[in-house]
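Enquirer: only geometry, no sequence info:
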């Protein structure tokens, strides 16, 4: 009984498979090869199809009017020609696979581009280019929107073919953006035959108003040092560009004058730096202060060279100011600090071997920038200042040897241990430009009785 049941089940499954296959639409079968590739496309698209490791395939398409195919290996390239449905089939031996592709039509759309930045002034000329999303069956009708737009510009005759047409334009009176119409825009049948009765497009913008300089700013006049950046910024009420009247006129320059001190003698020098902009409205020039200018000498803005025009070609109404302040080179650091150290009477004395000590440093600037603050360095005497060979090192030699943060105040309080009998204390003053003073050194100590003293003769005993 069990054997008879198994045979019946096999017979039933066989009948089911045959029935399913017979029910398939004519010309179709179950894919035996997996084909990869796009299932949607537009006319002129080129897509790649593959059978992977299945082997070298014979490739075909079901409708040569919709697509063409090339390829004889595991991959093929399909070029889609017109809207419709097409099947891409691959055959390897007796096995086949396919991908069905829907090729859509292309709408009657257009992209507008301009020369001359898209701006014109009166009597200046330009060209507008219309690039359609698909080739057109015929040239569209073209014209300006109305009489007011005709005052802004005049237009020539539309010329071109397929998907690209151009028209020449000339700037007119007033200010504004002219609008135009493209009518009866019909895509060729091969790309779907879509039609747009009217497409409204923007033409060049006419601008007959001179641009105005709104601000001219430079870093506040005063003290500068070598390697600092001195900047000047000009801003306008609209986008501007260099006039570019010839091959050499491609930029606007800011000039700075100074006296260069060289071995051969002092020489008057004038450096220029280009004004640059990211938005064509705000322009900035930055020049690094040369290291050939002696302390106390001037470094001055002299002039701006070149001409600014707006994008329509109108000249800037008012020129850049001829002279705006000057700078003075400051290479001198502050005087060596006068230092103090004492145990305050108004603060807690501390706990156990910890005592509060008030440290102070004061200096004046030899240069012009003013004192910015002080760095200090405190070491246990001798112990950290002696090399491996026993040679005494008195302490820091330059600003780079100080690791403490800049202390803008002239005094600070520090909790110190009386167990370390002697400390070496070093101070250095720094001005606003980073110029440093000479280093002050002194010693503070506690004797065996815990009595505090401070050596202020600027030497380490």
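Expert: All right, it came through fine. Being a predicted model, the structure only gives us computed values, none of them experimental.
Enquirer: Going by C-alpha atoms from here, please, whenever you check contacts or count neighbours.
Expert: OK.
Enquirer: Centroid-nearest residue for the chain?
Expert: For the chain, the residue nearest the mean C-alpha position is residue 278 (9.2 Å; Cα atoms, centre = their mean).
Enquirer: From residue 240, how far out is that residue?
Expert: Distance, residue 278 to residue 240, using Cα to Cα, to the nearest Å: 11 Å.
Enquirer: Count the neighbours of residue 318 for me.
Expert: Counted with other Cα atoms under 10 Å, residues neighbouring residue 318 total 11.
Enquirer: Specify the local secondary structure of it.
Expert: Of the three states, residue 318 takes coil under DSSP: H, G, I helix; E, B strand; the rest coil.
Enquirer: doesn't residue 212 make contact with it?
Expert: Yes: counting by Cα atoms under 8 Å, residue 318 does reach residue 212; the two are 6.5 Å apart.
Enquirer: hmm, back to that, so the residue nearest to the centre of the chain sits in a helix?
Expert: No: Residue 278: not assigned to a helix; according to three-state DSSP it is coil.
Enquirer: quick one, what contacts it?
Expert: By Cα atoms under 8 Å, 6 or more residues apart in numbering, the contact set of residue 278 is empty.
Enquirer: again with residue 200
Expert: Applying Cα under 8 Å, 6+ apart, the residues contacting residue 200 are 179-182.
Enquirer: ok, now with 6 Å
Expert: Residue 200 sits next to 180-181 when contact means Cα atoms under 6 Å, 6 or more residues apart in numbering.
Enquirer: Helix or strand: which one has it?
Expert: Taking DSSP states H and E as the criterion, residue 200 maps to strand 195-206.
Enquirer: for that strand, which positions count as buried?
Expert: Within strand 195-206, the residues scored as buried using 16 or more other Cα atoms under 10 Å are 195, 201-206.
Enquirer: Looking at these, which one is closest to residue 408?
Expert: Taking Cα to Cα as the measure, residue 408 lies nearest residue 205 of those, at 56.7 Å.
Enquirer: Use this one as the comparison:
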């Protein structure tokens, strides 16, 4: 009984499929061939359709006014001619398949582009290009919108055809963006025939205002010194975007030149280096040149000249010129430290076994500037000799100092006066990291609390 039921179900399904096929509208049978390709398109588009490995097919379209087909085989190219709905059919023997395609119309849209960044100044010329979304049935009408805020000396005639037109203009004495109208913009019939009575478009912006340099800065210390590996930097900021003038093929950037004397085996040699000013936003421009490690201490790394000029995007020169970068004196030496200053704020000695405040002062001179001081205090005879009795005056370099840097070189300590002796050490470091010699001062308190400084 179970087997009989299964056979009956299969028979019922077969009858259902046949019935559905018979009930389909005439000419709309179930496709036996699978066709692939685009289901939407625009006029003039060319799309490829394929039956894969099904074999060589005969191709056709349902409406020759909307599309045409070329090719015989497993693939074909369909060229779409005008808006509408069309069926692309592939037939192999008695079997066929299809793809329905909707070809859309194109609106009367336009995009505007400019040469010279869309900016002009007085007497400079430029070209405006109007690119329409589809070819036009006829040339549109063109005219200015009233009196332009930015006077244009000349406005040429509209020239072009199909989907691209141009007009040439010459900048006047004003400032602002000149506007114009495109009238009677009618798309060609095979693209849908859409129409726009009036389209407002922007012509060039006229800019006769000179840019202003708002800031000039240098990444150098106030003393005008540098050392090997220092960055000699100059930065200038404008109130609007600017570019290098580029008046000829060789004028490619703004160059900053420095000169110095290089120490060579064969003798000192004059050298000039240059670096281009660069910018990420065309507002702030910076030039940075690393000081070479072949200049003797005390010699100079000197600014020579700036070559080239800035212009804004309309071609106006800046009101104020780029300031000259600074000259640098080479500093390769550490500070010269002065003897430590020692002072007792209290006027009278204290008795044996008492504590007493002592002020210490460190000072030094340097070609650049002193960044700070490190100190170290030890009992005198602890630092005076080693275990073997060898004379040892304490630390010799910065690494042997345990204290943190003291920017002012000022220190107050509470000291014991009980027949005590101390060695106080200072070392100065300049802004480039060069160290001074170590200064050593001995403080000795007698058994009556009297201070002696050696």
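Expert: Good, I have the coordinates. Please read these numbers as outputs of a predicted model, since none were measured by experiment.
Enquirer: Show me what the residue nearest to the centre of the first structure lines up with in the second structure.
Expert: In the second structure, the residue matched to residue 278 of the first structure (TM-score structural alignment) is residue 280.
Enquirer: where along the stretch 251-400 of the second structure do the strands fall?
Expert: With DSSP state E, counting those that start in this stretch as the criterion, the stretch 251-400 of the second structure has strands at 255-262, 269-276, 284-290, 300-307, 310-312, 328-330, 336-337, 341-343, 355-361, 364-365, 370-379.
Enquirer: Adding distance to residue 28 of the second structure and mean neighbour count, write these out as JSON lines.
Expert: Formatted as JSON lines, these follow (distance: least, Cα to Cα, whole Å; neighbours: other Cα atoms under 10 Å):
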{"stretch": "strand 255-262", "distance to residue 28 of the second structure": "76", "mean neighbour count": "20"}
{"stretch": "strand 269-276", "distance to residue 28 of the second structure": "72", "mean neighbour count": "15"}
{"stretch": "strand 284-290", "distance to residue 28 of the second structure": "69", "mean neighbour count": "19"}
{"stretch": "strand 300-307", "distance to residue 28 of the second structure": "78", "mean neighbour count": "18"}
{"stretch": "strand 310-312", "distance to residue 28 of the second structure": "67", "mean neighbour count": "21"}
{"stretch": "strand 328-330", "distance to residue 28 of the second structure": "89", "mean neighbour count": "22"}
{"stretch": "strand 336-337", "distance to residue 28 of the second structure": "103", "mean neighbour count": "21"}
{"stretch": "strand 341-343", "distance to residue 28 of the second structure": "110", "mean neighbour count": "15"}
{"stretch": "strand 355-361", "distance to residue 28 of the second structure": "105", "mean neighbour count": "16"}
{"stretch": "strand 364-365", "distance to residue 28 of the second structure": "101", "mean neighbour count": "18"}
{"stretch": "strand 370-379", "distance to residue 28 of the second structure": "92", "mean neighbour count": "20"}
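Enquirer: For residue 107 of the second structure, find the nearest of the ones you listed.
Expert: Per Cα to Cα, nearest to residue 107 of the second structure of these: strand 310-312, 37.5 Å.
Enquirer: Against the first structure, what's the mean shift for the lengthiest helix in the second structure, could you check?
Expert: In the second structure, with assignment by DSSP state H, the single longest helix is helix 2-23. After superposition onto the first structure, helix 2-23 of the second structure sits on average 5.3 Å from its aligned residues (mean Cα distance after the TM-score superposition for the first structure).
Enquirer: List the buried residues in that helix.
Expert: Residues of helix 2-23 of the second structure classed as buried: none (neighbour count, 16+ other Cα under 10 Å).
Enquirer: and that helix, how far out from the chain's middle?
Expert: Relative to its chain's centre, helix 2-23 of the second structure lies at 71 Å (Cα atoms, centre = their mean, to the nearest Å).
Enquirer: State the next helix or strand along the chain beyond it.
Expert: Counting by DSSP H and E, what follows helix 2-23 of the second structure is strand 40-41.
Enquirer: can you tell me what part of the first structure that next one aligns to?
Expert: Counting by TM-score structural alignment, strand 40-41 of the second structure sits on residues 40-41 of the first structure.
Enquirer: ok, back up a step: ok, which of the strands of the stretch 251-400 of the second structure comes nearest residue 47 of the second structure?
Expert: Residue 47 of the second structure lies closest to strand 310-312 among the strands of the stretch 251-400 of the second structure, at 46.6 Å (Cα to Cα).
Enquirer: which helices and strands does that closest one pack with?
Expert: If you count contacts as 3 or more Cα pairs under 6 Å, 6 or more residues apart in numbering; DSSP states H and E, strand 310-312 of the second structure packs onto strand 242-244.
Enquirer: what span of the first structure lines up against the strand it packs on?
Expert: Mapping strand 242-244 of the second structure onto the first structure (TM-score structural alignment) gives residues 240-242.
Enquirer: Comparing that stretch with the second structure, how large is the average distance?
Expert: Here the mean offset of stretch 240-242 of the first structure against the second structure after fitting is 2.0 Å, by mean Cα distance after the TM-score superposition for the first structure.
Enquirer: just the strands in the stretch 101-250 of the first structure please.
Expert: All strands of the stretch 101-250 of the first structure, identified by DSSP E, counting those that start in this stretch, fall at 110-114, 119-120, 125-132, 141-144, 153-155, 159-161, 164-171, 176-186, 195-206, 213-218, 222-224, 229-236, 240-242.
Enquirer: To residue 342 of the first structure, which of these lies closest?
Expert: Ranking these by proximity to residue 342 of the first structure (Cα to Cα) places strand 222-224 first, at 36.0 Å.
Enquirer: I'd like to know which elements that closest one is packed against.
Expert: Secondary-structure packing of strand 222-224 of the first structure (3+ Cα pairs under 6 Å, 6+ apart): strand 326-329.
Enquirer: The strand it packs on vs the second structure - mean distance after superposition?
Expert: Mean for strand 326-329 of the first structure is 2.5 Å (mean Cα distance after the TM-score superposition for the first structure).
Enquirer: what about the spatially closest residue to residue 139 of the first structure that is not a sequence neighbour, how many neighbours?
Expert: Excluding its sequence neighbours, the residue lying closest to residue 139 of the first structure (Cα to Cα, 6 or more residues apart in numbering) is residue 161, at 6.8 Å. Residue 161 of the first structure: 14 surrounding residues under other Cα under 10 Å.
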